[in-house]
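Trainee: Mind looking at a prediction? Sequence and model below.
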Amino acid sequence: MALFKRTQHIIIAIAIVFAINWIASIQYGRLDLTEDNRYTLHASTVDFLENLQDTIRFSVYLHGDLPLSFNKMKREVNDMLNEYKRIGGAHVQILFIDPASLAIGKNSIQNTYKRLMQYGLKPYTIQEEDEQGKLVQRYIIPGIIVSTSEKYVPLNLLANALGNSSEEQIYNSLQQLEYLCIKSMKQLTVKKRKNIAFLTDHKELDFQQVFDATMLLMEQYNVDRITTQQLFDSITKYDVAILAKPLTAFSEAHKYIIDQFVMHGGNLIIAADNIGVNVDSLQRVSHTTAYPLQLNCSDLFFNFGIRIHNTILLDNQCASIPFNVSPLGSAPRFEPAPWYYYPLLKPLKQQPHAITHNIDVVKAEFASTLDTLEGNGTITKQVLLASSAYSRTIGVPNPVGFSILDNIPDKNFFNAYYLPVVVLLEGSYNSLYKNRPAPIEQNSIPPTFTPKFSSDSTKIIVISDGDIFKNEIEVRGNDTVPKPMHYYKYFAVDRRVYTGNKDFFLNSVNYVCGDEELLTVRSREMKIRLLNKTRVVQERKYWQIVNIGAPLILLILSAGIMMWIRKRKFGKTYVG
């Protein structure tokens, strides 16, 4: 009878184990116990997947023989995509592909990588030792082709940034994984893309100077470069108009067109210098003169509820430049020096906003300051970026040059704090030309145009620095090559990568376009917990002993306790 019961218990236990395994094989799930909920999808992602109509296929090429760190990335990708499939059901398909398995014949592995590169995936080079101990190069593809039956989007997972180790790059990439996937899916499923226009007829930044910004936007939107008159001719076509560093005065007719663009529901991003500085002349002489720019937009900005001052912002929190510290006549010796004219802007803690949440500092160049005014309409204003607690302004005209570095100012020199540089305006506006005749030639007015003198709710971002979205241009012989927006030509001495500029730009456009859900997913904060390599080396033997010895000691103690309990319970006591 006892044997039958014991056999029955064993059979039941085996059946339970098989049942649990069977349920686990057909039902995916996980419990997120992390502090920052890094394994929990954002609510907007869940909502998107629950309402997904198209079938989306994820072809993951991060597969095969991978280094340890990339295996971790593969596991994270697999877990997230399985979570997508759990919510999206049959509308989400996942396929892991080893690029080496696609190779057939001589040199075919190289041809495979070339084909994947033509699809937009970027290979990553790693160095390994072969069996003879020689270093050999090998390629892996940390990327995904996200596709529907009609189109595809390449998704490169590795966030490559100057100054970051490969381990940091992988952690940063994992932090952006959900955003990259949801952005790709939206690109494939959106029925109508929104339209964005860069205005061009006031000597704004040219195409090469906003190349990186344009490429970023083209992943999600239709982007054009048009004149102000072309904006007028299609006044309801464009969702956002961008003024990127205009240098010449706006005519009354052009101000009227911008005013009417806002009245008809258009959103604006204005990055405008109010002062001019010939930076190139500082390559030849020790100083130049800053002067006020006459853009003739003060009344338009005033109507929106903003005023840009004719000042230059100096900030103790700033980028660095190489500065020659050698005496006159000696060989030049360059050291990093704070360039107070390039402030590093941050959001105000007391005024948090989704646009600036979890972004790095934003580098400005010869920025001005601005004030918010009442404006003409029902308008709310919020400062998005401001100077540090140690800043200062100087009026123009004024000399600007390296003399400020001869005697490093103390903190008392910086007698102002948290000066606004970027402001968001939201609400409904009244037209600047409500009680005025339209200052425009009749033959310039489109035949279908009807003037409006009040707007529905719209958004305007005003930035008192025209260079904040500009990318550097590198000259290579007779060619010019645009650099990424986060690139700084003095990285060798500054040692910073200004990813905040790119993040701020993309967040701003997403917000004014009404794509706040993308913005909130992108700005999720996850703590990077890397091992302290110094402590790993110093305490290596200690942790080896703990990891090997502690389990053995626990096992011996457990066995001893069990023997003692059995002896007490079942041992016989003999009385002599």
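Mentor: Cool, the structure landed.
Trainee: switch to C-alpha atoms for all contacts and neighbour counts from now on
Mentor: Will do.
Trainee: So which other helices or strands are in contact with the helix ranked longest in the chain?
Mentor: For the chain, the longest helix by residue count, based on DSSP state H, is helix 540-570. Packing partners of helix 540-570 (3 or more C-alpha pairs under 8 Å, 6 or more residues apart in numbering; DSSP states H and E): none among the helices and strands.
Trainee: ok, now with 10 Å
Mentor: helix 533-538 (3 or more C-alpha pairs under 10 Å, 6 or more residues apart in numbering; DSSP states H and E).
Trainee: Next, count neighbours for I468.
Mentor: Using other C-alpha atoms under 10 Å, I468 has 22 neighbouring residues.
Trainee: wait, doesn't it sit right on A367?
Mentor: Yes - counting by C-alpha atoms under 10 Å, I468 touches A367, with 9.0 Å between them.
Trainee: Check the contact lists of these two and give me the overlap.
Mentor: Residues touching both I468 and A367 (C-alpha atoms under 10 Å, 6 or more residues apart in numbering): A272.
Trainee: Go ahead and measure how far the longest helix of the chain is from the middle of the chain.
Mentor: With C-alpha atoms, centre = their mean, to the nearest Å as the basis, helix 540-570 stands 50 Å off its chain's centre.
Trainee: second one coming, line it up with the first:
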Amino acid sequence: MTKKIQKIGIFLGIIILLNIVNQYVYKRFDLTADKRFTLSETTKNILSEIKKPLHITIYLEGDFPSEFKRLQTETRQFLEELSSENSNIKIHFENPDDQREALIKKGMMPSQLTIQEEGKFSEAIIFPWAEINFDEKTMLVSLLPNAIAVSQEQQLEKAIENLSYSFSNAIHTISQNKTKNVAIITGNGELQDIFQYSYLSEVAKKYKLAKFTLDSVASNPAQTLEDLSTFDLAIIAKPTEQFTEKEKFTLDQFITNGGKTLWMIDNVQAEQDSLSNGGKMLAYPLDLNLTDLLFSYGIRINTYLIKDLYAAKIALATGNIGNQPQFQNFDWFFHPLVNGNPTHAITRNLMPVRLQFANQIDVLQNNLKKTVLLQSSVLTKKVGTPSIIELQSIAEEPKEEDYKDGNQLFAILLEGEFTSAYKNRIKPFETKLFKGNSNDNKMIVIADGDVGKNQLLKGNPYDLSRDKWTNETFGNKDFLLNSIDYLLDDVGLMQLRNKTIKIAQLDQQKAYKERTFWQFFNVILPLVLLAVFGIIFNYLRKRKYS
């Protein structure tokens, strides 16, 4: 009896000890094959900087399609991992149904889904958004970003893959005390602000934007270079006037001193508005005096225009009904619809990007690492300039044998140590900041000045992601935002976009066809087996005890 009491006492003591240890030791185990619930070191480092309560409100509560319950579940589980890593992360799920107008005013646009249940299709509206509040600052996170997806299930899979990057990026941005500076270069006929508003308004939510003119180089070049060097990134969007040697030297030394650059360059003068107004136009080479500068970095933008059979559409008037003109959409081969590099963080899962009268890039051999970001299809044709382009050519039936110039490069990422174009040349002016070589640096060159140009609707900027005439959607805005984030990323956040998750999806058609069998298998069959077991058990029991 005494031994039994001792054993019971030891057993109870072990249980009490385990409960005490459990209060101080907490460990979660990720047993998934793709380690979807394992936080990256980048995310952990970001969370370690959160010293105050950070509130995350997710608008994924309520009655919505069962397949999007998966997005709700995956989001909840991921945020629980964040909360377990740092107790300052506070999570709250809310039903958006009673506050739809308020959410839309905040910028949370709803998504319309097509749902298939029992062979029938229906529509549903959800608000796949999260709101982060920290230290009197607010930031919105889209849980269902635009991506290449052939089905709604694939879109859901891409959304779940993007959870880690979306939340880590937002938390990092909202918790930063020091914001990086972005210069919008002016002075050489660049795009006006109103035509860059769509993507720059998003950039301004994360970084400090300022216009920076190179006009002052003429009077005080050394001071202009010093002022420009206080910026982290320079955006050069569609210049149309020649750069002087002093201006080029200023940009060159900005780069060798660590400044990042995003170039959007047209080497051919060709505008869709000019063509629409007159029906024809002369496309001719545009001399920006940048060839030698870009050549030193291993890039040459040619003066060809590229026609691609995989192209965006333009709307043309085809007649009138009454007093109302009738429009029809036609493929316009001078507006290539190009795909991004599927293996790079900038362009992974990106929708096709629309270019307009784009040029082609040649890559030259040097010590820099070069990554292709955008390229055409194989069905392309080079058009030399100067040449006359006529709108009526849209009616001509294309011959595939004429489009055999293969893939053309439109956007290149350069990484490494940049060599100054003026290292072994006479310098246009003297500066104490001169460096012949940079440390590790990054640059993106896009051979289309219109890649970031948004349309205007009634005098107001229109969304860069959509064409106001054809209603087609493009990846231009996401491409530019990802490019800027990558260039300014010092903590490895963009690499989280390469995370891959494979989700087992239910075959809707098969489920509908076999639903009767599985309903019987899961509901009727267990009852039948239970009844058979009861009959046999009673029979054997009576036989034994009768």
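Mentor: Noted; the coordinates are in hand. Just so we're clear, the structure is a prediction, and the values are computed from it rather than from any experiment.
Trainee: Quick one: residues contacting the residue nearest to Q175 of structure 1 when sequence neighbours are not counted.
Mentor: Of all residues not flanking Q175 of structure 1 in the chain, M526 sits nearest, at 6.4 Å (C-alpha to C-alpha, 6 or more residues apart in numbering). By C-alpha under 10 Å, 6+ apart, the residues touching M526 of structure 1 are 34-38, 171-172, 174-176, 358.
Trainee: Of all pairs in the residues you listed, which one is the farthest apart?
Mentor: T34 and N358 (18.6 Å; C-alpha to C-alpha).
Trainee: Which one's more surrounded, the two?
Mentor: Between T34 of structure 1 and N358, N358 has the larger neighbour count (other C-alpha under 10 Å), namely 17 against 10.
Trainee: Kindly provide the distance from that one to P482 of structure 1.
Mentor: 27 Å (C-alpha to C-alpha, to the nearest Å).
Trainee: What's the local residue count around whatever residue of structure 1 lines up with T419 of structure 2?
Mentor: Using TM-score structural alignment, the equivalent of T419 of structure 2 in structure 1 is N430. Neighbours of N430 of structure 1 under the rule other C-alpha under 10 Å: 20.
Trainee: I figured N430 of structure 1 hits N303, correct?
Mentor: Yes - between N430 of structure 1 and N303 there is a contact under C-alpha under 10 Å: 7.9 Å.
Trainee: give the contact list for the spatially most central residue of structure 2.
Mentor: In structure 2, the C-alpha nearest the mean C-alpha coordinate belongs to D478, at 4.2 Å (C-alpha atoms, centre = their mean). Contacts for D478 of structure 2 (C-alpha under 10 Å, 6+ apart) come out as 145-147, 199, 346-347, 350-351, 353, 464-465, 484.
Trainee: what's the closest of those residues to I235 of structure 2?
Mentor: I484 (9.1 Å).
Trainee: What sits closest to N95 of structure 2 if chain neighbours are left out?
Mentor: N95 of structure 2's closest residue in space is E61 (C-alpha to C-alpha, 6+ apart), at 4.4 Å.
Trainee: What is the burial count for that neighbour?
Mentor: Using other C-alpha under 10 Å, E61 of structure 2 has 17 other residues around it.
Trainee: Confirm that it lies within a strand, as I assumed.
Mentor: No - if the criterion is DSSP: H, G, I helix; E, B strand; the rest coil, then E61 of structure 2 is coil and not within a strand.
Trainee: Surely it is in contact with D98?
Mentor: No - the pair E61 of structure 2 / D98 is not scored as a contact, 11.4 Å apart, by C-alpha under 10 Å.
Trainee: On the three-state scheme, E131 of structure 2 is what?
Mentor: Under three-state DSSP, the three-state class of E131 of structure 2 is strand.
Trainee: That one against K90, yeah?
Mentor: No - shown here, E131 of structure 2 and K90 do not form a contact pair, counting by C-alpha under 10 Å, at 11.7 Å.
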